[in-house]
Structure formats: C-alpha cells, structure tokens
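*Asks:* have a look at this fold, sequence not included:
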C-alpha cells in the first residue's frame, strides 16, 4: 500500500494532517490550520514544492 495524507481535527478544533507510510507509521505531521481548506493547501504545497528537496544537516 502507498503512503497517504490523513486530515483530522485536533483537541483545540484545528485542522491538521499527518503523512503515513504504507505500513501505517506516521512519518510527518503538519501545523494547525484554521480551516480544512488551509490544511489541504498545506498538503498541496508539500506535494508541489518538495518532491526533490535535499537533505541538510543543520546541527553539525
């Protein structure tokens, strides 16, 4: 099974997303959004802007 984005409402009533791997493990989480539309825009931004993002160590 391929990975998937899940949209949910947190305890504060904000919309959030998480990215789950094919095995069901959560591998990324998004910030809190006021609306579901904003949350969907956040997902679209990741899909568009980071398909080939480099990996950078900042703590060394």
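*Replies:* Everything's here; your move. What you see is a predicted model; the values in this text were computed from it and never measured. Numbers count the residues shown, from 1 in each chain.

*Asks:* can we go C-alpha only for contacts and neighbour counts from here?
*Replies:* Will do.

*Asks:* going along the chain, name the strands of this protein.
*Replies:* Applying DSSP state E to the chain gives strands spanning 4-9, 15-20, 26-29.

*Asks:* list the buried residues in the second one.
*Replies:* Of the residues in strand 15-20, those with enough neighbours to count as buried (16 or more other CA atoms under 10 Å) are 15-20.

*Asks:* residues in contact with that strand?
*Replies:* The contact list for strand 15-20, computed with CA atoms under 8 Å, 6 or more residues apart in numbering, reads 3-10, 26-36, 39, 43.

*Asks:* try this one side by side with the last:
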C-alpha cells in the first residue's frame, strides 16, 4: 500500500487501515479484521483493485 494507507493493529489485536488525503487527514477507515490472513486478503484486494499501488505492510 502506498503512503495514503496507514495499516494498524488495534487494541484487540485486529488489523485495520486508514485512507489518508494528501494533507494527511484520515478520509476513510476500514473495518477491523479478525486475523492476519484476513489482513493479507486486504492487501491482495488493494493490489488487484489498484495494480500500480506500492505495498507498505506495517503489520509485521
């Protein structure tokens, strides 16, 4: 994911991400996911829907 996406692990240990505008303001927030494999599906979905996007996985 590129710099517009901020991947996080929330307090319950679940992955989620924020989408940010060029100004850094959060303009969208994903749901929280239940597992690391679900988080990997997020990455795959973003890559297939935005093939030129750079991936920056900050959950590992």
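*Replies:* Structure received. Note that this is a predicted model, so its numbers are computed, not measured.

*Asks:* export the strands of the first structure to JSON lines and tack on distance to residue 49 of the first structure?
*Replies:* Below are the strands of the first structure laid out as JSON lines (distance: least, CA to CA, whole Å):
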{"stretch": "strand 4-9", "distance to residue 49 of the first structure": "16"}
{"stretch": "strand 15-20", "distance to residue 49 of the first structure": "16"}
{"stretch": "strand 26-29", "distance to residue 49 of the first structure": "15"}
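
*Asks:* ok, and the closest non-adjacent residue to the most centrally placed residue in the second structure?
*Replies:* The centroid of the second structure falls nearest to residue 17 when counting by CA atoms, centre = their mean (3.7 Å). Using CA to CA, 6 or more residues apart in numbering and skipping the chain neighbours, the partner closest in space to residue 17 of the second structure is residue 7 (4.3 Å).
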